[in-house]
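What follows is a predicted structure for the sequence shown.
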Amino acid sequence: MTLEISPGARDALQAWGDHMRALDGAAENTLTAYARDVTAFLAFQAGHRGGPMGLAEIGRLRTADMRAWMADQRLHGTGGRSVARHLSAVKSFARWLSEREGFDPTAILSTRAPKFRKPLPRPLAKDAAKDLIETVGMQHDTPWIAARDVAVVTVLYGCGLRISEGLGLTGGDAPLADVLRIKGKGGKERLVPVLPAARDAVERYIAACPFDLTDDGPLFRGARGGALNGRIVAGVMARARMQLGLPASATPHALRHSFATHLLEAGGDLRSIQELLGHASLSTTQAYTAVDTVHLMETYARAHPHGR
């Protein structure tokens, strides 16, 4: 922790992290990133204002101080998305601290994040998803590894899992039940139905796997028996998409986008898809789906009582 931050501010940072961990269920990676962002912000303000940043100094920050910090971020090449994330952490800390210390956080909270264009999700077409899964199985000469790779991508696509969630499955999860209990971001749990194709792919992998899949050990194993690394899955998909002429956006995460989009295309409602993906906000789910407006309105008209 930098010397430009007073012991009181350091203690406040620690207490804020404990608060988010206990009440908000924030993941450790999120807490670490937030603490790093706020620490860097306070260090900048110490240099900018010419003195250590204690609790009183944080309460006296002005709009000009915030503008100077954001300008410095951009000057050092920090992108708009990253600046927005840093600002979000600073605002969260300031909001919590102001309630505890009784100062007016308006100068901090009223600071606007830079505008940036959110990249549109690029799901695969249904045929492309099917071809990709089949081609993934052709990337390795060792039969059990080929079966493993097919099982992983089939589970990611068929269940809409993040790659960390798919690789987090254990031997105790096999054979896959009709419904999986998945622990996602922030430790939040959700129930995800398992398609027969995903269950069958995992069964073929288990039958071929040369390692003992213990209940508390990883389900998907690397070539030497350890936990499978996500980079291996990404590499296999990269080779498969090159063979099929698919764009670089055809990544493991694109399978999750594809899961959501294809469900919506089939008439699924956004609220149910939100629950399956484990999103806290419906707007996040909407960003995940790339169904054209005409199709979305047709789905809405079929589902809404006044559209019938």
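Ah, there it is.

Only C-alpha atoms from now on, for both contacts and neighbour counts.
Will do.

Can you tell me how far Ala254 is from Leu246?
12 Å (Cα to Cα, to the nearest Å).

More neighbours: those two, which one.
Using other Cα atoms under 10 Å, the more surrounded residue of Ala254 and Leu246 is Ala254, with 21 against 14.

in what helix or strand does that one lie?
Taking DSSP states H and E as the definition, one finds Ala254 inside helix 252-265.

What of Ala250?
Counting by DSSP H and E, Ala250 is part of no helix or strand.

do you know how far it is from Arg36?
From Ala250 to Arg36 the distance is 32 Å (Cα to Cα).

Looking at the two, which is more packed in?
Ala250 (22 against 14).

Tell me who's in contact with that one.
Ala250 makes contact with 122-124, 237-238, 241, according to Cα atoms under 8 Å, 6 or more residues apart in numbering.

at 7 Å what do you get?
124, 241 (Cα atoms under 7 Å, 6 or more residues apart in numbering).

what's the answer for the one 3 residues further on, then?
For His253, the set of contacting residues under the criterion of Cα under 7 Å, 6+ apart consists of 162-163.

quick one: it and Gln139, what's the gap?
In terms of Cα to Cα, His253 sits 19 Å off from Gln139.

try Leu156
18 Å.

Which one's more surrounded, these two?
Taking neighbours as other Cα under 10 Å, Leu156 and Gln139 compare with Leu156 leading, 24 against 17.

give me every residue that touches the more buried one.
162-163, 166, 255-256.

Kindly report the same for Ala35.
Ala35 neighbours (Cα under 7 Å, 6+ apart): Leu13.

Next, count neighbours for the spatially closest residue to Ala27 that is not a sequence neighbour.
In space, and not counting its chain neighbours, Ala27 is closest to Gly186: 4.4 Å by Cα to Cα, 6 or more residues apart in numbering. Neighbour count for Gly186, taken as other Cα under 10 Å: 14.

So Gly186 lies in a strand, does it not?
No: counting by DSSP: H, G, I helix; E, B strand; the rest coil, Gly186 is not found in a strand; it is helix.

All the helices of the stretch 1-150 of the chain, in order from the start?
Taking DSSP state H, counting those that start in this stretch to define them, one finds helices in the stretch 1-150 of the chain at 7-19, 28-49, 55-59, 63-75, 80-101, 106-109, 126-136, 143-159.

from memory the residue nearest to Ala27 sits against Ala26, does it?
Yes: in this structure, Gly186 is within contact of Ala26 by Cα atoms under 7 Å, at 4.7 Å.

got another, please set it beside the one above:
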Amino acid sequence: MNTLAIPPAQRDALARWLDHLRALDAAAAHTVTAYARDVTGFLAFLAVHHGESEGLSAIAKVDQSDLRAWMAHERERKISSRSLARELSAVKNFIAWVADRETIDATAVLSTRGPKFRRKLPRPLSVDGARDMIAQVGAQAREDWIAARDIAVLTLLYGCGLRISEALNLTGTAHPLPDTLRIHGKGGKERLVPTLPAAREALARYAQLCPYDLAATAPLFRGTRGGPLNPRLIALVMEKARMQLGLPATATPHAMRHSFATHLLSAGGDLRAIQELLGHASLSTTQAYTAVDAARLMEVYEKAHPRA
């Protein structure tokens, strides 16, 4: 697709929209990059599809048939339903922003439905699996302080529901771990997460053994040479541990966060409260865990139900 065909007015509108996302919506950098790519592709298609060079007036003329033609084009490129749904969301977001500023009625366009797809269910570990994973990463480390570090990281993921990026973005100010931790999540959104005694104890032991000065402004978790801990190292540590434990390939750092949410729900946790703890913008994202819980109940039922 020839991106040079995009009219300057549309390029300018796209740049201003992306600035808006960064400044006002505090969108994460990778989200802005993905949106820029998705909308650029759509505008390039539109320029070729219409066969003429128009400015923002082309946006005003976009209708459902244009969107369907674009989606068909994306399908020909072997774009998955999930990815196409994401692209359509970005395009509709951009059109809505332009429509609001240009007094365009985009109601019909914005009602265009995206492709249906089955959302992948989170793949949590069992309670025993999560505990075994934490124990194993500690047992396989060569140095005591590294064992304490890896245990502390995984305990934060499982005990507090943190993303790996959130845990590794913590600085020395998080030590000693308070009863409530302020987390800066996706899009710069803040949330308060209560901490468990196990997490506070794990972090205290790591801080005691760590050979580096955990200054307030420095990264809390360190690599072997004292620099910030690379998330890939935690993934590799878990990969080795899951092979030792016979756990599936889905036993990743993010699976510890999935386990946190699933086990809370299984214990009777409120879905809205879990949404707040995880920092999900939409409840629909959190609701995926209800499907996981239901699936687990059915597995138990199938195994325990007496058969004639």
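Yep, that arrived. Since the model is a prediction, treat every value here as computed from it, not as a measurement.

picking up where we left off before, let me know the closest of the contacts of Leu156 of the first structure to Trp144 of the first structure.
Nearest to Trp144 of the first structure, judged by Cα to Cα, of these is Gly166 at 17.7 Å.

OK, contacts around the counterpart of that closest one in the second structure?
The alignment partner of Gly166 of the first structure in the second structure, by TM-score structural alignment, is Ala167. Under the criterion of Cα under 7 Å, 6+ apart, the neighbours of Ala167 of the second structure are 153, 156.

same question, Gly114 of the second structure
85, 88.

My understanding was that Gly188 of the second structure contacts Ala26; is that so?
Yes: Gly188 of the second structure sits in contact with Ala26 when judged by Cα under 7 Å, with a separation of 6.0 Å.

What is the burial count for Thr285 of the first structure?
22.

helix/strand/coil for the nearest residue to it once chain neighbours are set aside?
Excluding its sequence neighbours, the residue lying closest to Thr285 of the first structure (Cα to Cα, 6+ apart) is Gln274, at 5.6 Å. Put simply, Gln274 of the first structure is helix when judged by three-state DSSP.

and the gap between the residue lying farthest from the centre of the first structure and Ala201 of the first structure?
Taking Cα atoms, centre = their mean, the residue of the first structure most remote from its mean C-alpha position is Gly50, at 38.0 Å. Plainly put, Gly50 of the first structure is 62 Å away from Ala201 of the first structure if you go by Cα to Cα.

again with Leu296 of the first structure
32 Å.

before we move on, back to that, between the contacts of Leu156 of the first structure, which is nearest Ala207 of the first structure?
Gly166 (18.6 Å).

one step back: tell me which of Gly188 and Ala26 of the second structure has more neighbours.
Each of Gly188 of the second structure and Ala26 has its neighbours counted (other Cα under 10 Å); Ala26 has more, 15 against 12.

Run through the residues that contact that one.
Neighbours of Ala26 of the second structure in contact, by Cα under 7 Å, 6+ apart: 187-188.

quick one on the thing from earlier: can you list the contacts of Leu156 of the first structure in TSV and add distance to Met1 of the first structure?
Formatted as TSV, the contacts of Leu156 of the first structure follow (distance: Cα to Cα, whole Å):
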residue	distance to Met1 of the first structure
Arg162	33
Ile163	33
Gly166	35
Leu255	39
Arg256	38
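
hang on, Arg224 of the first structure is in a helix, isn't it?
No: counting by three-state DSSP, Arg224 of the first structure is not part of a helix but coil.

hmm, back to that, need the winner for burial among the helices of the stretch 1-150 of the first structure.
Across the helices of the stretch 1-150 of the first structure, averaging neighbours per residue (mean count of other Cα atoms under 10 Å) puts helix 143-159 on top, at a mean of 23.

quick revisit: what's the average distance of the helix or strand encompassing the match of Gly166 of the first structure to the first structure?
Secondary structure assignment for Ala167 of the second structure, by DSSP H and E: helix 164-168. Its aligned residues in the first structure lie a mean 0.6 Å from helix 164-168 of the second structure after superposition (mean Cα distance after the TM-score superposition for the first structure).

May I see the buried residues of that helix?
164, 167-168 (16 or more other Cα atoms under 10 Å).

quick revisit: the residue nearest to Ala27 of the first structure and Glu57 of the first structure, how far apart?
32 Å.

mind checking how far Ala26 of the first structure is from Ala287 of the first structure?
22 Å.

Neighbour count for those two, which is higher?
It is Ala26, of Ala26 of the first structure and Ala287, that has more neighbours when counted by other Cα under 10 Å, with 18 against 14.

a helix runs through Leu192 of the second structure, doesn't it?
No: according to three-state DSSP, the state of Leu192 of the second structure is strand, so it is not within a helix.

Which residue is the nearest non-sequential neighbour of it?
Using Cα to Cα, 6+ apart, the closest residue to Leu192 of the second structure is Arg182 (4.7 Å).

With distance to Arg68 of the second structure as extra columns, can I get the buried residues of helix 164-168 of the second structure in TSV?
Listed next are those as TSV, based on distance: Cα to Cα, whole Å:
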residue	distance to Arg68 of the second structure
Ile164	38
Ala167	42
Leu168	42
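
Please name every helix or strand in contact with the helix or strand that contains Ala204 of the second structure.
When elements are assigned from DSSP H and E, Ala204 of the second structure belongs to helix 197-209. Judged by 3 or more Cα pairs under 7 Å, 6 or more residues apart in numbering; DSSP states H and E, the packing partners of helix 197-209 of the second structure are helix 144-160.
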